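> the sequence isn't on hand, but the structure is:
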């Protein structure tokens, strides 16, 4: 491909003797990857069902820095299968998989992904902490935030979704998060091979414009960090202005301290010579496409000074105590879910779930939709909240009906009524077809295939009526077993 002349003039001196090899990497196809989410990739891991062999044979080797990441061929059909639709895996550029590892999310933490769409890094964070924390995924663009919400639901990620500017969130949520990821809007130089249009739109002013925007976002982000909290900064670009020089600026202007990142095989240390010889920049990491199989990426982790705030000492704990008090009084958290309404929810959940997730036992109710409460302890006054958590069920008069989000948040063994499907039946289900009721089932049924909960149906005599969301239905999904 033809690289922009101004980009060549900027980067060639930085790379020196490595430039010919770097330039030659653009003659190779871009890297594609898939991150396994619902299945286990290890034979000795009983916590998840084993990865399906029909999927495994479409993968061509493990991503060195991601234990459950794999490479796949450019022409792979995995994205057109029921397994993709059921959230078994997320198709993600391999270098981007390292960012969630840099976040190092811990169960019980409150974490903010500030620039989250389309959701690859948010869903990986949720997976790494087994949905045992409070994750907020924010996206400022109204169209992209809807894509973010759908991906989070598809992957069964426990997360709230907000649609706000970083500045507005900083005013509402000062000193509120244990970790914040800023996967910053950038000039996208690392994506030239994947998206040639990005190369055509790039100009020599792009890094300057982006660096200014990045500083504004980061200034808001640091206000939302708890003392001792960590800020993870990443870009998919090469120039020093948006990478090492931004990290140096965060040390000097925001008072943050660069931390060593976990081992990321095949990644290279950041370049002190790109920012006045600052040695701490060797703790940051770069992926160069001529040195590793992946597109260009940069990642750094910085710590806010102060005594680290444990989960039990944070506002999460006060939120839990307040919720426990409401539970003792038989109340839910939101308007309309109190007293009898809360007992109705508990009774309904006990009828369909054997072992409900703790976070769905005390939901909030908004416009007749029950959501898990992932904003526990955070004020939402003046904040555009697309979803406070996973949509679990809807209330229609005196009835409660399950929603698709509840199925995707759960494994099949959590439900009483489960109907196994083969792959062909699962394809018909996702297309919207009704199914035969050969088992004499009644009521709401969770449908299962290969250890995955595909969604719900309503069993009546002679048939199983399809409850797969109409906006999600797909025609022409590809079978991997034929």
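Okay, I see it. The structure displayed is predicted, hence computed values, not measured ones.
> from now on I want contacts and neighbour counts done on CA atoms only, so please keep to that.
Will do.
> residue 419 should be in a strand, yeah?
Yes. Assignment of residue 419 by DSSP: H, G, I helix; E, B strand; the rest coil places it within a strand.
> what's the closest non-adjacent residue to it?
Ranked by CA to CA, 6 or more residues apart in numbering and with sequence neighbours excluded, the top spatial neighbour of residue 419 is residue 447, at 4.9 Å.
> isn't that neighbour up against residue 455?
Yes. Using CA atoms under 8 Å, residue 447 makes contact with residue 455 at a distance of 5.7 Å.
> put this beside the first:
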């Protein structure tokens, strides 16, 4: 790996020549592989070394063929860089009551799925991504994770100003120069330059300034990057404190974790992950609390839409029966789709639809086609799926891969007709409509495994 000379000079000045040499040596080594388990989709697996700062994080001894592991597609675990799992320490310490949270720059969904798992019961997460195609990937990963109290939006940070001070927690994993990803992504080296660092830290300040009014008084902002330089890290934290009015928050960090503190010479608590000290990629995190006075305009809807009294579209009777706790949900028909939303979050979700571009929310129960209701993949992935309402069929590994490729599959002659929930190792994968001589594959086309071959060695969890 050939590193840019300005990068070398920058980090020698930051760390000292001896410690920088250790960093450069670590960057020549192979990246560790880590995953985070979904505790709501339990299955037996071999225990490996735990990520110290994450209760559900594990290091793997070797990289798996994740694309060809059905349990990965079922949302049983997420492949996530270990350092970024440190967000758990902030959320676990400071978020103790039901919360409305925003992950502002959320794709592909590692931190969103993690934060959603950590939030107290009764909380709601909005996961946002400004780039349209990446917001679709974000929605896919959150649907697979299975927790219903989420919405995925596709908006610019400034668009959230129409919501007023809505959020108790905002996570901003801001776009950065990517220095911490050099080992994992050689392309990041080619894109790096001192000029790009300047562009990044200025963009980061604009993002924070745009979203700051959306944070409640006393609310918490988590700021993170995957880079090393002071401009995008410590200097931006000082700017947030001085210009926007914020109080730094600290978390307890055992010395054996190897996490580095502030390198700018101030006493502001920040948390740096350096690959020669911690088992993970380069990462930076700081937590801040919003201080000062503000005008709160929570949920004052400024919709330009006229409130027309329209006859609600009919919702098929079985839609509620497909949920474990139907009494907790309101069902709404949007076009041909039946969507379930927790009653406690209905007003919030309606506001999001009126003010933002919502890509996904709640649970998509099914799609109405004539007199039929087709169960949706969102329902199959949801923790609220009432499996007793469907006939189930256990797939072999080969059948599971064929299904995930959206290929035509044939079930045993003994398999029931109609809509059948397919499972792999007792974990739902999705639906088919079994008509006897074949089963119509209902797996989403855009989610399918595109590779037409299997590696010589398949390594699954």
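Alright, I've got the coordinates. Keep in mind the model is a prediction, meaning the values are calculated, not measured.
> would you give the TM-score for this superposition?
Aligned and superposed, the two chains score 0.85 in TM-score terms (TM-score structural alignment, normalised by the length of the second structure); 439 aligned residues with a CA RMSD of 3.2 Å.
> follow-up on the earlier one: and the residue nearest to residue 419 of the first structure, what pairs with it in the second structure?
Counting by TM-score structural alignment, residue 447 of the first structure corresponds to residue 422 in the second structure.
> quick one: map residue 3 of the second structure onto the first structure.
Using TM-score structural alignment to pair residues, one finds that residue 3 of the second structure aligns to residue 3 in the first structure.
> for burial, what's the neighbour tally of that match?
Residues lying near residue 3 of the first structure (other CA atoms under 10 Å) number 16.
> excluding chain neighbours, what is closest to the residue located most distally from the centre of the second structure?
In terms of distance from the mean C-alpha position of the second structure, residue 413 ranks first, at 40.0 Å (CA atoms, centre = their mean). Counting by CA to CA, 6+ apart, residue 436 is the residue found nearest to residue 413 of the second structure once chain neighbours are left out, at 7.1 Å.
> flag every buried residue along stretch 121-132 of the first structure.
Applying a neighbour-count criterion of 16 or more other CA atoms under 10 Å, the buried positions in stretch 121-132 of the first structure are 121, 122, 123, 124, 125, 126, 127, 128, 129, 131, 132.
> meant to ask about stretch 334-353 of the second structure, not that
The neighbour-count check on stretch 334-353 of the second structure (16+ other CA under 10 Å) flags 337-342, 345-346, 348-349, 351-353 as buried.
> quick one: contacts of that stretch?
122, 124, 148-149, 151, 163, 299, 301, 315, 319, 328-333, 358, 361-369 (CA atoms under 8 Å, 6 or more residues apart in numbering).
> PyMOL command for the buried members of these?
Of the contacts of stretch 334-353 of the second structure, the buried ones can be selected in PyMOL as follows, counting by 16+ other CA under 10 Å:
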select buried, resi 124+148+149+151+163+299+315+319+329+331+332+333+358+361+362+363+364+365+366+367+368
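> after the lengthiest helix in the second structure, which helix or strand is next? Please name it.
Looking only at the second structure and at elements set by DSSP state H, the helix with the highest residue count is helix 194-211. Moving toward the C-terminus from helix 194-211 of the second structure, the first helix or strand encountered (DSSP states H and E) is strand 215-225.
> so how far is that next one off the chain centroid?
Here the centre of strand 215-225 of the second structure is set off from its chain's centre by 17 Å, with CA atoms, centre = their mean, to the nearest Å.
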